[in-house]
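Participant: pasting the sequence and the predicted model now:
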Amino acid sequence: MSNLHKRAGADRSAAALSVNPLYSGLISEGGVPRYRLPDGPMHPDAALAIIRDELMMDGNARLNLATFSTTWMEPQAKELIGECLDRNMVDREEYPQIADLEGRCVNMLTELWHDPGHGIGCSTAGSSEAAMLGGLAMKFAWRRRGHAGDRPNLVIGTNTHVCWQKFCRYWDVEARLVPIRHHGGAFDLRLDPEDVASHCDENTIGVVAVLGSTQTGAYDPVAQIAAALDRLEAERGIDVPLHVDAAGGGFVAPFLQPSLVWDFRLPRVRSINASGHKFGLVYPAVGWVVWQDAADLPDDLVLHTDVLGGPQETFTLNFSRSGAPIAAQYYNFLRLGFDGYRAVQQTCQDVARHLVAGISELGGLEPLTDGSDLPVFAVRTADDLGCTAHELSDRLRRRGWQVPAYHLPPALEEIQVLRFVIRNGFSFDTADKLLADLREVLRDVRAPGGPEPRARHPLTALTR
């Protein structure tokens, strides 16, 4: 469903909401219009009840395996969020303590990502804004190197989040897409380092590697991509910075794969973005972006203003936003610490691996990833199942489960997959209930008179 909404036509302007008769004493006799402002106020209890009734049509967030966003926080965190909703992050003169909490979070993240001590960063409204700020910094740094008259390009994989193609379109940067390819009858779900380097030239503002694809959960080989870019500079003199989109993995890899070198331990990695409202365990919306050195953030991108009563620096795509998510992120850092985050993420990964093993035993579904990177995995339907991934997703939705079905990106676009995102709060018991429902759905699909088997892209599944 699109997030763009057209104005309702004149014939719908008189449409009214269906209201429970028990609320009739709390609203005006004219009813509640659906597409225009009511003529007057109503009782707050009535407004709350009407909206709650409508929201019952939404799915159960805890059974939503489609979203990466956090769907549960502790009551204490929710209380803190309510207390901080009125604090405007941009007004650092009025709310200096929220600004200080933001700075502490940035320092904790830079240490977690092995910053050598010269880094700079900020919070954002989400990881997409953080990615775009990272992209803008790369573009301005490239322009500062004397390429103002040329058209810049950004090398990204077809496995990147759509926000990177948005960045390229909105800021007039050529998107050089490196496809995920199949190799020798099987296919990998990560970027090939040499393929990445071959797409770079003097006008490449940067390369984006993904630490946790939203399509499959797989990590790009960041260290190998950095090495390929090092060789490119040594052989051709082209210095290309590497940005890591760690929207998911930035809050997973440090705890579950501490020996994996993907962050500021690699000099080629100049900036990192991450999403606090994904595996950072905060309700939407908060993101983070950090540069390895203050010099990686060009001065002409940072604006200075005193409109709020005191001098301050700002580098965002918006202006006003609530400080509540910052307080919630800091709450999690204090509440969980390193060991707490590791325990939460390990449980998510254990549940993901449990689901992968159970799905493999059901037959009819082939895992393409196994949850060993992010606690996320993708599966495709087997040749003899006779049911598309989209049809299977629809059958699961009827049982309350939200499991997205989609096509893999170009070069593998004929393959339909189902993706499962395991977040905090999705227990082993819940996973077993999902497996039981999957078993019944697959039994129904295989029943006589079911759909005919269909042809499928002739590739062999690769479980990582």
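Facilitator: Received it, and whenever you're ready, just let me know what you need.
Participant: when you work out contacts or count neighbours from here on, use the C-alpha atoms and nothing else.
Facilitator: OK.
Participant: which residues of the stretch 301-450 of the chain fall in helices?
Facilitator: Along the stretch 301-450 of the chain, the stretches classed as helices by DSSP state H, counting those that start in this stretch are 324-362, 389-397, 428-446.
Participant: TSV please, covering those and showing distance to Leu48 and mean neighbour count.
Facilitator: Below are the helices of the stretch 301-450 of the chain laid out as TSV (distance: least, C-alpha to C-alpha, whole Å; neighbours: other C-alpha atoms under 10 Å):
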stretch	distance to Leu48	mean neighbour count
helix 324-362	22	19
helix 389-397	28	18
helix 428-446	31	16
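Participant: here's the one I want to compare it with:
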Amino acid sequence: MPERIADPRAVSEMIRAELLLDGNAAQNLATFCTTWVEDEVRRLMDACVAKNMIDKDEYPQTAEIEARCVRILADLWNAPLETTAVGCSTTGSSEAAMLGGLAMKWRWRQRRLKEGRPADRPNLVCGPVQVCWEKFARYFDVELRQIPLEAGATGLRPHQVAEHVDENTIGVVAILGVTFTCDYEPVAAISAELDRVQEATGLDVPIHVDAASGGFVAPFLHPGLEWDFRVPRVVSVNASGHKYGLAPLGVGWAVWRDAEYLPADLVFSVDYLGGDMPTFALNFSRPGGEVVAQYYLFQRLGREGYRRVQEACAETARWLGEQISALGPFDLLYDGRGALPAVSYRLKPDHTGFTLYDLTEQLRVRGWQVPSYPLPADRGDTVVQRVLIRHGVGRDEVSLLVEDMKRCLERLASGSTGAPHRPSFHH
């Protein structure tokens, strides 16, 4: 730390110059997170920079806006009218997922203790999940039963569930938008399989839907798909407002079908307008601006606006899938149809000469961040790439990506991976 005070403009310019070395967020096709926001959002967040979201008694109107967002999401995700849905904002869907997991663990433990049975070996069943669920299992002492990904599958399949659940299972996590492949897992079919398990064994296993990405996509692109509270076994849902919810980093949401699914032991009360305000979160200091921004977007866009944004993204993703398929060396795992606005693909099994990791490095030369990674759970020998299309990534940008992919493939096929030769410039 310097000894003396410095000119604010000089320090600001120094840091801005250093930040130029970061990648261009608009070309980051690896992230689900919002990289474009309106100026009105920036101004609202500036107005809230000093407001701690957790101090509900100090900032009651911000707390009311958070509550409105929860009610909007409960309605969007078809919570039954006869129930009292509850929920909260979080720092992102990872915290929201952990809250959902904690609620399931608590209810399972309460039931086991009431029955006079041991409650020291809880497990959670899932398919290919994001690392936040691995963190949840380790932090809160839960066995994570991650079901291996079958050949040709893009997520958990219903028939795999039965052999992994038992009396110690706190719940099954179904993913609406698998991180690795971008496809939806069939929530309703997984629920039907758990119905059969209950008929055969008496085990009543709830479902938590990790809708980190799909929770703000499916209601607008696939309104007939039953994945949410229309499925009776779904007790809770988490989603990222800062992904396809279009809000800036970082805000997430956790919503429970009814207050009975959020154990009272996990809820703390704070003073709020002369009464008590229940709160349930892992983080007790975070700005209110992201929640206010989410509410602005709900009011600004409405259902029509969200539908138009997601339809435009989906159309671009489908076009990109067609272009990548036509390039030759790739097999599409997910073509942008029926789930997230994205594509995922791998090299054809008989392809040789270069890897997807080589292609990732070549695309970086032009600033594109396109991730390559192995599939999880017994499919680690299969490496895939994924391109996410979100608000702000349009057909023009994706057309440039396709042209750059063609040039990169030509260089890799020729064995020349250095910078292309260009004649020097002369005055």
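Facilitator: Thanks, I have it. In this text, all values refer to a predicted model and were calculated from it rather than measured experimentally.
Participant: after superposition, what is the TM-score?
Facilitator: Laid over one another, the chains give 0.93 as their TM-score (TM-score structural alignment, normalised by the length of the second structure), with 410 aligned residues with a C-alpha RMSD of 1.6 Å.
Participant: for the helices of the stretch 301-450 of the first structure, which one sits closest to Gly157 of the first structure?
Facilitator: For those, proximity to Gly157 of the first structure was assessed by C-alpha to C-alpha; helix 389-397 is nearest, at 23.7 Å.
Participant: okay, that closest one sits on what stretch of the second structure?
Facilitator: Under TM-score structural alignment, helix 389-397 of the first structure corresponds to residues 356-364 of the second structure.
Participant: what residues does that stretch touch?
Facilitator: With contacts defined as C-alpha atoms under 8 Å, 6 or more residues apart in numbering, stretch 356-364 of the second structure is touched by 346-347, 369-372, 383-385, 404-405, 408-409, 412, 417.
Participant: repeat for stretch 210-222 of the first structure
Facilitator: 159-161, 189-193, 209, 244-250, 261-262, 368-369, 371, 373-378, 408, 419.
Participant: circling back to that earlier point, of all the helices of the stretch 301-450 of the first structure, which one is nearest Ala197 of the first structure?
Facilitator: helix 324-362 (32.0 Å).
Participant: quick one: that closest one to helix 428-446, angle?
Facilitator: Angle, helix 324-362 of the first structure to helix 428-446, by axes from the mean of the first three to the mean of the last three C-alpha atoms, to 10 degrees: 50 degrees.
Participant: so which bit of the second structure is helix 324-362 of the first structure matched to?
Facilitator: Helix 324-362 of the first structure lines up with residues 289-327 of the second structure when matched by TM-score structural alignment.
Participant: try stretch 420-431 of the first structure
Facilitator: Using TM-score structural alignment, the residues of the second structure aligned to stretch 420-431 of the first structure are 387-398.
Participant: now check the first structure for the residue matching Asp210 of the second structure.
Facilitator: Checking TM-score structural alignment: Asp210 of the second structure goes with Asp245.
Participant: grab the most central residue of the second structure for me.
Facilitator: Nearest to the geometric centre of the second structure sits Ala212, at 3.0 Å (C-alpha atoms, centre = their mean).
Participant: quick one on the thing from earlier: now distance to Ile238 of the first structure too, for the helices of the stretch 301-450 of the first structure, in CSV please.
Facilitator: Below are the helices of the stretch 301-450 of the first structure laid out as CSV (distance: least, C-alpha to C-alpha, whole Å):
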stretch, distance to Ile238 of the first structure
helix 324-362, 38
helix 389-397, 43
helix 428-446, 49
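Participant: which one of those lies closest to Arg231 of the first structure?
Facilitator: That would be helix 324-362 among those, by C-alpha to C-alpha, at 34.9 Å.
Participant: one step back: how big's the offset between the match of helix 389-397 of the first structure and the first structure?
Facilitator: On superposition with the first structure, the mean distance recorded for stretch 356-364 of the second structure (mean C-alpha distance after the TM-score superposition for the first structure) is 0.5 Å.
Participant: if I look at the residue nearest to the centre of the second structure, how far off is Arg9 of the second structure?
Facilitator: Ala212 of the second structure sits 39 Å away from Arg9 of the second structure, going by C-alpha to C-alpha, to the nearest Å.
Participant: okay then, goodbye and thanks.
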